[in-house]
Structure formats: structure tokens, C-alpha cells
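Trainee: Provided below are the primary sequence and the corresponding predicted coordinates.
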Amino acid sequence: MGRSLASIPEGHNYLWHTDRGGGQPLFGWRTRYWSFLLKLSKRLPSWTVQAQPGSAIGPFHWENRRLSFAELCRIQTFPDGLVVGCGRTEMQRMLGNAVPSLIAEILGREIRHQLLDAPVNGGLKLLPPRRTDVPAPAKVAPIPSKYFSLIGVHEAHPGTGKGRQAVLRETTT
């Protein structure tokens, strides 16, 4: 996983290595879950933390590794220093199923303001500061030779990627 992940640019997933991406055609278009080999970008918001990740299911850190407990907590806007007494699988299940703390803070403030007609003082405490010192993306590594046998023509998922209503709208316009 780690060696093939290094061949995917920040902010992309396995679709990079399809005939529609910028890499080598190792996979068929939309033939895997979107979170397969999903790598975070330093400049974009994170994707959802998966509650039941597999060995190649992201999001992964842009340095081609699993996210630490502290990093997963930050994605979910939990305060620093949170401690849980369980293993990695259970911890990630809990974080993947959790509602981000920032959402609760925003809802609480709006309830206070709109329903209780009480003043809301100060800014959001759980909102992370905007970073301005974001480093450039790392260089993408070449595909490891053990994956060369996967290079070739792969069938795309037969669906359109659109629901029934989207297809219906296309045919009626």
C-alpha cells in the first residue's frame, strides 16, 4: 500500500492511475471505492474519516502514511489532548462515526442566538486557524516495479456515475 500510495499526488486517489487520470492505467475508472488510496492535500479540506478502513482505504497523510490519532481528532475538530482507551481499529471506528465538534459548537451558538435570544460572544473556539505557510506538494514517486503487470487497458465502471434523476433530466432537456 505505502509504495503504491507514493505514486499518487496529494489530493488524489486511485483514479489518478486510470486512463482518465494523470498516472499509469493500473485500474478501471470508478471500479473501486472513492477512498481507495485516497491521499490528503495540504491545501484542501480533508475527506471523511472512514469508520471501517481497510489497508488501502484513506484518507492517508500526504507523506504516504496512515493518519495518527491526533491527526484524525483534528480532522473531526476535537480539542487537542483527547485520550481514548482502545486500539486503533476501535478508535478510528469511533472517530469515523463521530459528528465533528465544530458542528456542535456552531449549532449550540445558533440555538443560543435564535431560540434563546441570548448574545453569542467571541469567535468559534474549535475552528482551526487558517494556515498561510503551506509547503508545496511533494514530488510523486514512480510506480514500484511490482505493479507494472497491472498497467494496461481496464474496463470502466459501466454506470454513468449519475442517479436516476440526473439521467432523467439529461434525456428531457
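Mentor: Yes, it's here.

Trainee: switch to C-alpha atoms for all contacts and neighbour counts from now on
Mentor: Will do.

Trainee: what's around E105, how many residues?
Mentor: 15 (other CA atoms under 10 Å).

Trainee: structure two is appended below for comparative analysis:
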Amino acid sequence: MPDIGVTVDGVRYDDEVQARLPLAHYLRARGAGSDVPPGCETGECGACTVLVDGAAVRSCLMLAVQVDGRAVTTAGGLRRDDVARSVRRAFRRFRAAGCARCSSALVVAAVELLRECPDPSEQEIGGRLAEVRCRCGGHVEAVLAVREAADRLWGAARQTISDRVIG
């Protein structure tokens, strides 16, 4: 069995794992169960989405051995992240996360998007969030919530920059 060294939510783990162990199963065994809920196990639903070195991946499609030497961040690991806090606050305000199964993955997807693109269009937000299929409804409220989070996070900075450019 291969040995891996991985940082999960800021904590370093050195473990011996089975070569074919899915990352989602490894993370659940490491205590990230509520942040990586069981889903389809085929990558279709996206409920198990986590960040690996900052990029969103479906953890059911990745093997634990593939994260050797890398950093994995679950929604739980984003608790102190300002972008994630803003997203969660907006999700609550818009009642955007309808169920516990997909809400963590929606937050992770939104955080990745807002880090890549601080001023995404509603189409960009909708496209990114559509990667997480929620059984409890559409993503209209989630799109509005992410748009609000972006405005709260970077709206003042955008205004200041445009004032300098125009002024």
C-alpha cells in the first residue's frame, strides 16, 4: 500500500492508503464527513467537491494517492476564509442552500470562482454552480447570493479603481 502525505484543512497527515481509495472516502475517514457527503460516487452530482491546491475537484473521482504532497481544503477548512464567510452569509440571506447535501459543494465552487474572477457575470456564476447538481431546486437564489458576495467583497475596491481611472 502506498504512503501519502497530504494537508487537509491545514492539518498534515501521513497515511498508508489503498492504491484505489477514492479521495472522498479518505476525507470522510479523516473526519470531513459532513463537508464531503456521499453522493452519486460517479462525479455527476458534485456534492463531494473540494479544493485541491485551490482548484475545485470532485473527490469521488480522484484517488487519495493523487493528493500526495498537496493541500486539500473542504468547506469546513474554509470556515475562517473571508470569501467563504461572505458566500455563506449571502447564501443564508437568499436561502440559497436548500439542503445539507449540496451546500458545502456550492460554497466551495463559489469560493473558487470568486478567487479566480472577482466580478463574475450571472452566467459565469450559474455555469460554475451548475457543476453541483442539487436535488432540492434550482440555483437562482445561489447565483444571486454569489453575486451579492462578490459585490460585498470587491464592490468598494472596484468603485475606488474606477474613480481613479475616470477621475
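Mentor: That came through, no problem. All figures in this text were calculated on a predicted structure; none of them were measured in a lab.

Trainee: TM-score for this pair?
Mentor: The TM-score (TM-score structural alignment, normalised by the length of structure 2) is 0.30; 88 aligned residues with a CA RMSD of 5.4 Å.

Trainee: just after the helix or strand where G108 of structure 1 lies, pick out the following helix or strand.
Mentor: If you go by DSSP states H and E, G108 of structure 1 is part of helix 101-110. Next along the chain after helix 101-110 of structure 1, taking DSSP H and E as the criterion, comes helix 164-172.

Trainee: quick revisit: what comes up buried for the helix holding G108 of structure 1?
Mentor: Within helix 101-110 of structure 1, the residues that qualify as buried are S101, L102, R109, E110, counting by 16 or more other CA atoms under 10 Å.

Trainee: state the distance from the third one to R3 of structure 1.
Mentor: Distance of R109 of structure 1 to R3 of structure 1, given as CA to CA, to the nearest Å: 45 Å.

Trainee: repeat for the first one
Mentor: Using CA to CA, one gets 34 Å for the distance from S101 of structure 1 to R3 of structure 1.

Trainee: do the same with the last one
Mentor: Between E110 of structure 1 and R3 of structure 1 the computed distance is 46 Å (CA to CA).

Trainee: what does the second one give?
Mentor: Plainly put, L102 of structure 1 is 34 Å away from R3 of structure 1 if you go by CA to CA.

Trainee: which strand or helix spans A24 of structure 2?
Mentor: Per DSSP H and E, A24 of structure 2 falls inside helix 23-29.

Trainee: if you could redo that for R93 of structure 1, that was the one I meant.
Mentor: Assigned by DSSP H and E, R93 of structure 1 belongs to helix 88-97.

Trainee: swap in A105 of structure 2?
Mentor: helix 100-116.

Trainee: what packs against that helix?
Mentor: Secondary-structure packing of helix 100-116 of structure 2 (3 or more CA pairs under 8 Å, 6 or more residues apart in numbering; DSSP states H and E): strand 49-52, strand 55-58, helix 82-94, helix 122-129.

Trainee: looking at those, which is buried most?
Mentor: Among these, strand 49-52 has the highest mean neighbour count (mean count of other CA atoms under 10 Å), at a mean of 26.

Trainee: mind giving me the packing neighbours of it?
Mentor: Applying 3+ CA pairs under 8 Å, 6+ apart, one finds that strand 49-52 of structure 2 contacts strand 55-58, strand 71-73, helix 100-116.

Trainee: if we can go back for a sec, let's have the buried residues of helix 101-110 of structure 1 in a markdown table, adding distance to A70 of structure 1.
Mentor: Shown next, in a markdown table, are the buried residues of helix 101-110 of structure 1 (distance: CA to CA, whole Å):
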| residue | distance to A70 of structure 1 |
| --- | --- |
| S101 | 14 |
| L102 | 16 |
| R109 | 26 |
| E110 | 28 |
